[in-house]
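> got a structure for you, letters missing:
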């Protein structure tokens, strides 16, 4: 752990060790409540009201458990498994459409973004016809350089979701938005929180997975020997996904907390009111946990099964990503179908010319030109 200075001059602890990260993320003396005045602000956009409070991940018990409990059934393994066939059909249709159109293609626009966008639209019950709106608004929200820009994009999304929920209140259906709408008058929740829960699911449910698909493809193309393992041995797929999750860490620096009382860890005291920022990419490369941590090795899970899911890409503790099982399924299907249908896929531009995202806590690419 090291002290770092943030853009506004405040200081916080940067936590890079795997053990320290796990222990602190699970410590009840460490708060995720972004409405606290001493909560660290990593980037200017996080000063926007839309991020304070941030539903699900920005609350502490008991409110956090109340909000998360509304989603447990929809994100259970049973519910996720029930979606596999429909997601496989969707992904195959996207790959077939890309093949029919012929090369070159933008893998983000034609494949990695539509997959989670369609899945989250179906899950929530929002019309996929509105995907251009919520995809663009999400990018503006997550890439905003000012609080005002983030607030404007966030308000657009919240107003849209509020309208969708109100429609279900008048005419209920079997969608998650409809089920959320049943709780807009519950004590401890209310319409504002319900809308922000829907926002967290919409934004978190498609952009992160889209970028994970895209950057995962880039990583596999960067390591043809590892891609050859996937092509020759489909049973290696779950391990491939876990190693990609470990190495890519799309949501790096997204875990932010504040100590509500003094916390001592291995002789270091984190004082009450001090902020903590968790660096997943470093924790996922901790040599105390992983042999040759900077090597991309899709066989790592076979050699050390307990290490398979020790990465912190989905976080740890009570705020661990509730959609992790759905995300894993989407990734497995996306990689399998893509390389089965287009085995000679390759980048259409030099690697160093890929238009990468910058200035964000989320890694990614704006476009991914590919050919075959």
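Everything's here; your move. All values derive from a computational prediction rather than experimental measurement.
> CA atoms for contacts and neighbours, from now on please.
Will do.
> can you confirm residue 276 is in a strand?
Yes. Secondary structure assignment (DSSP: H, G, I helix; E, B strand; the rest coil) places residue 276 inside a strand.
> Burial check on it, number of neighbours?
Using other Cα atoms under 10 Å, residue 276 has 28 other residues around it.
> Also residue 288?
11.
> ok, it to residue 1 distance?
To residue 1, residue 288 is 15 Å away according to Cα to Cα, to the nearest Å.
> just residue 275 next, same as before
Remark: distance between residue 275 and residue 1 (Cα to Cα) = 12 Å.
> Determine the residues that are contacts of both of these two.
residue 13 (Cα atoms under 8 Å, 6 or more residues apart in numbering).
> These two: which is more packed in?
Ranked by neighbour count (other Cα under 10 Å), residue 275 and residue 1 place residue 275 first, with 24 against 15.
> my guess is the more buried one meets residue 36, correct?
No. If you go by Cα atoms under 8 Å, residue 275 and residue 36 don't touch, sitting 10.9 Å apart.
> quick one, strands of the stretch 151-300 of the chain?
For the stretch 151-300 of the chain, strands defined by DSSP state E, counting those that start in this stretch occupy the ranges 255-259, 263-265, 268-270, 275-278.
> Need the residues that contact the first one.
What it means is strand 255-259. Outside of strand 255-259, the residues within contact range by Cα under 8 Å, 6+ apart are 29-33, 38-40, 270-279, 315.
> swap the cut-off to 6 Å and go again
29, 30, 31, 32, 39, 272, 273, 274, 275, 276, 277, 278 (Cα atoms under 6 Å, 6 or more residues apart in numbering).
> Distance of the residue lying closest to the fifth one once chain neighbours are set aside relative to residue 274?
In other words, residue 39. In space, and not counting its chain neighbours, residue 39 is closest to residue 258: 5.6 Å by Cα to Cα, 6 or more residues apart in numbering. Computed with Cα to Cα, the distance linking residue 258 and residue 274 is 6 Å.
> before we move on, back to that, report the buried members of the contacts of strand 255-259.
29, 30, 31, 32, 39, 273, 274, 275, 276, 277, 278 (16 or more other Cα atoms under 10 Å).
> Spatially, what comes nearest to the first one if we skip its sequence neighbours?
Translated: residue 29. Of all residues not flanking residue 29 in the chain, residue 260 sits nearest, at 5.4 Å (Cα to Cα, 6+ apart).
> also this one, for the comparison:
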């Protein structure tokens, strides 16, 4: 469906008013029964919006399965069983235990706090280089293209030892992958191209394992991961880790510019940085929803009977702005101290890369404000990117 301008008619759970969820989403949370939303798979989904209900769904992998068959996407050719198996290999977002448990165990050591401490110096170098590039771009400069987008991309390139010559196309392909204003065929083509590239990285790691994530996985677990699984792991880290962190860097900067007293704390008080990042994650909730779940039994939820075999979609922004979760939820307050948000999901599928995202945000934001103490937006609002799986800013012109 399209609107009067020929653009896709966005489902309710993806609509925003600036950085806020639309009032209709808040109204859904207040209703006694669940609403439904259309999905691109041709089947409606029950929309879960209350914080307590979202945690209940995401925390119950037995009754709410991640292993639904999503090969019936609108406008796409049906996938064969072999194609579907290859697409799912290594992707823990679409796996249930015990396969999910096996893969997560192998990956967990790559995203520990100890690994992040080892990686932080390299992230600091990347951030400082981008701050130099921002200064060199001159005023005004676009914070998205000069700072927010390159940092997580370069960190992921470091994680997988992506050659310098491939990095520009790597970023362009990622942008096409996430842009839901594109036709399904274009997005699927970008996904195929991306997977082919990740398959080449997996093949290189199998042939000569280096010091990147894929190389360590091959050395540490030589008989436990196939090439398709290594490809799926690399694809997942890109999909889950690039656009999300970039969006948080851009919109997190804008949010703090709107609240200069809180920005000053992030800039000047190291102890304020971590709680500030948690509050920004809650308040912005750039990921619209958790992965679709499929009910394995009839469920009673919020005065609604959800039949077995139904799709369930959890709205993360609505849950994180639930007044039953935290008082005055529409106000940004970095002193709030609520790290129990669901911006990274919850339960078995809580984002494995959350420590990596937090490390980048905790490193980049205070460095940005110290390097440019007079940083200011050129416009009252950034140019948002509404037609994206991850909500963010397409442009954020700044001066200093």
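Cool, got the structure. On a predicted model such as this, the values are computed, not experimentally measured, just so you know.
> How alike are these chains, TM-score-wise?
After superposition, the two chains reach a TM-score of 0.89 (TM-score structural alignment, normalised by the length of the first structure), with 360 aligned residues with a Cα RMSD of 2.6 Å.
> May I see the strands of the stretch 151-300 of the first structure organised as TSV, with distance to residue 179 of the first structure added?
Listed next are the strands of the stretch 151-300 of the first structure as TSV, based on distance: least, Cα to Cα, whole Å:
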stretch	distance to residue 179 of the first structure
strand 255-259	28
strand 263-265	39
strand 268-270	41
strand 275-278	33
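> quick one, which of these is nearest to residue 21 of the first structure?
With Cα to Cα, the closest approach to residue 21 of the first structure among the strands of the stretch 151-300 of the first structure belongs to strand 275-278: 6.7 Å.
> with the second structure superposed, average distance for the closest one?
Its matched residues in the second structure lie on average 0.8 Å from strand 275-278 of the first structure after superposition (mean Cα distance after the TM-score superposition for the first structure).
> what's the matching range in the second structure for that strand?
Aligned by TM-score structural alignment, strand 275-278 of the first structure falls on residues 311-314 of the second structure.
> Could you find the counterpart of residue 332 of the first structure in the second structure?
By TM-score structural alignment, residue 332 of the first structure lines up with residue 362.
> Please, which helix or strand holds that match?
Secondary structure assignment for residue 362 of the second structure, by DSSP states H and E: helix 354-371.
> ok so, going back, roughly how far apart are the residue nearest to residue 29 of the first structure and residue 33 of the first structure?
10 Å.
> So which of the two has more stuff around it?
More crowded of residue 260 of the first structure and residue 33, by other Cα under 10 Å: residue 33, with 23 against 20.
> Is it correct that the more buried one is in contact with residue 58?
Yes. Applying Cα atoms under 6 Å as the test, residue 33 of the first structure and residue 58 come out as touching, 4.8 Å apart.
> coming back round to it: out of the buried ones among the contacts of strand 255-259 of the first structure, which is nearest to residue 219 of the first structure?
residue 278 (23.2 Å).
> Tell me how far the closest one lies from residue 154 of the first structure.
24 Å.
> now do residue 290 of the first structure
Distance, residue 290 of the first structure to residue 154 of the first structure, by Cα to Cα: 39 Å.
> Same drill for these two, tell me which one is more crowded.
Remark: of residue 290 of the first structure and residue 154, residue 154 carries more neighbours, 24 against 18, as counted by other Cα under 10 Å.
> Identify the residues contacting whatever residue of the second structure lines up with the more buried one.
The equivalent of residue 154 of the first structure in the second structure is residue 191 (alignment by TM-score structural alignment). Neighbouring residues of residue 191 of the second structure by Cα under 6 Å, 6+ apart: residue 177.
> same thing but at 10 Å, please
173, 174, 176, 177, 178, 185, 197, 235, 239 (Cα atoms under 10 Å, 6 or more residues apart in numbering).
> Could you find the closest non-adjacent residue to the counterpart of the second one in the first structure?
So that's residue 174 of the second structure. In the first structure, the residue equivalent to residue 174 of the second structure is residue 138, according to TM-score structural alignment. If the residues on either side of it in the chain are set aside, residue 138 of the first structure comes closest to residue 203, at 6.0 Å by Cα to Cα, 6+ apart.
> Ok, residue 75 of the first structure next?
Spatial nearest neighbour of residue 75 of the first structure, excluding adjacent residues (Cα to Cα, 6+ apart): residue 323 at 6.2 Å.
> What's the one you found aligned with over in the second structure?
Going residue by residue (TM-score structural alignment), residue 323 of the first structure aligns to residue 353.
> mind listing the helices for the stretch 151-300 of the first structure?
Here the stretch 151-300 of the first structure has its helices, by DSSP state H, counting those that start in this stretch, at 176-181, 191-222, 224-232, 237-248, 280-283, 300-303.
> any idea what residue 118 of the second structure aligns with in the first structure?
Using TM-score structural alignment as the criterion, residue 118 of the second structure maps onto residue 82 of the first structure.
> residue nearest the centroid of the first structure?
residue 208 (3.9 Å; Cα atoms, centre = their mean).
> what's the counterpart of that one in the second structure?
Aligned counterpart of residue 208 of the first structure in the second structure: residue 244 (TM-score structural alignment).
> could you list every residue that touches its match?
149, 152, 238, 285, 286, 287, 357, 389, 390, 391, 392.
> Tell me the one of these nearest residue 254 of the second structure?
With Cα to Cα as the yardstick, the closest approach to residue 254 of the second structure among the contacts of residue 244 of the second structure comes from residue 392, at 10.8 Å.
> In the second structure, what residue corresponds to residue 359 of the first structure?
Residue correspondence to the second structure (TM-score structural alignment): residue 359 of the first structure is matched to residue 387.
> Its match: neighbour count?
19.
> isn't it right next to residue 179, touching?
Yes. Residue 387 of the second structure is in contact with residue 179 according to Cα atoms under 10 Å; the separation is 5.9 Å.
> returning to what we had before: shared neighbours of residue 260 and residue 33 of the first structure, which are they?
Taking Cα under 10 Å, 6+ apart as the criterion, residue 260 of the first structure and residue 33 both touch residue 39.
> how about residue 13 of the first structure, secondary structure?
Relying on three-state DSSP, one would call residue 13 of the first structure strand.
> Residue 226 of the first structure is nearest to which of the strands of the stretch 151-300 of the first structure?
Closest approach to residue 226 of the first structure among the strands of the stretch 151-300 of the first structure is made by strand 275-278 (28.8 Å; Cα to Cα).
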